[in-house]
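Participant: need a structure here:
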Amino acid sequence: MLTITAVIRARKGHEGALQEALLDVARHVRANEPDTVGFFISRDAADPTVFTTYERFTDRAAMDRHNGSDVVAKFFAIAQPILDGNVTLVTCEEIFTKA
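Facilitator: You can find the predicted model right below:
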């Protein structure tokens, strides 16, 4: 299992737009990506401009399909002008999970 953790910061005043763009990706994942076995979105309780995603994929091909999808490209087109800094991405091999 491969995972991606992303930390994404919106510019103040653009939190709602970033959240909606992330939820659009989540809806697409739910309907169209059976090999994306987990897609979680969180918002920092202390700083509402900070979002985190945690994504779980069955294999590299599933991760590549997701990352290369039109919905992810659309997300970054929407997000790019409203980001506050770079997106931090960490890709890992999962070694344990509690389901």
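Participant: Please make it C-alpha for all contacts and neighbour counts, starting now.
Facilitator: OK.
Participant: any idea where the helices of this structure begin and end?
Facilitator: 15-32, 60-67, 70-79 (DSSP state H).
Participant: do you know which of the ones you listed lies nearest residue 6?
Facilitator: Between residue 6 and these, the tightest spacing by CA to CA is seen for helix 15-32, at 11.4 Å.
Participant: Identify the residue nearest the geometric centre of the chain.
Facilitator: Nearest to the centroid of the C-alpha atoms of the chain, with distances taken as CA atoms, centre = their mean, sits residue 53, at 4.3 Å.
Participant: One more, please, to line up against the first structure:
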Amino acid sequence: MILVIATVRVVPRLHVEYEAALADIMPKVRAANPGILFYHAGRCREEENIYRIIEAYADRAAMDRHISSASLQTSLATLKPIIADIEIKLHDVVA
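Facilitator: This is a model prediction of the structure:
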């Protein structure tokens, strides 16, 4: 299993738009990619405009399918104007 943790900094004052976009996009992405085991977003309580997207994939092939999927490309086009910065880290499951 592969875990992905994306830290997203949203453009100030666009958090409402970001959350609305995620509420629309994330269920569609999950449905289109059966190899995704977990795919959810959370807003940081301590840092304004910071969100984390937590993803778990069955294997590398599932993650690669998601990365190249039309659903992700459409999502990114919608979210790009709202995101100020993003950092993505891959993790191997150890327990």
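Participant: ok so, going back, residue contacts, the residue nearest to the centre of the first structure?
Facilitator: The neighbours of residue 53 of the first structure, taking CA atoms under 8 Å, 6 or more residues apart in numbering as the test, are 4-7, 39-42.
Participant: Could you check how far it is from residue 28 of the first structure?
Facilitator: Counting by CA to CA, to the nearest Å, the gap from residue 53 of the first structure to residue 28 of the first structure is 15 Å.
Participant: now residue 89 of the first structure
Facilitator: In this structure, residue 89 of the first structure and residue 28 of the first structure are separated by 20 Å, where distance is defined by CA to CA.
Participant: Also residue 70 of the first structure?
Facilitator: Counting by CA to CA, the gap between residue 70 of the first structure and residue 28 of the first structure amounts to 10 Å.
Participant: which one in the second structure is aligned with the residue nearest to the centre of the first structure?
Facilitator: When the second structure is aligned by TM-score structural alignment, residue 53 of the first structure is paired with residue 53.
Participant: now swap in residue 23 of the first structure and tell me
Facilitator: The equivalent of residue 23 of the first structure in the second structure is residue 23 (alignment by TM-score structural alignment).
Participant: try residue 41 of the first structure
Facilitator: Taking TM-score structural alignment as the criterion, the aligned counterpart of residue 41 of the first structure in the second structure is residue 41.
Participant: Number of residues surrounding the nearest residue to residue 91 of the second structure once chain neighbours are set aside?
Facilitator: Here the nearest residue to residue 91 of the second structure in space, its sequence neighbours aside, is residue 3; by CA to CA, 6 or more residues apart in numbering that works out to 4.9 Å. A total of 20 residues lie near residue 3 of the second structure under the criterion other CA atoms under 10 Å.
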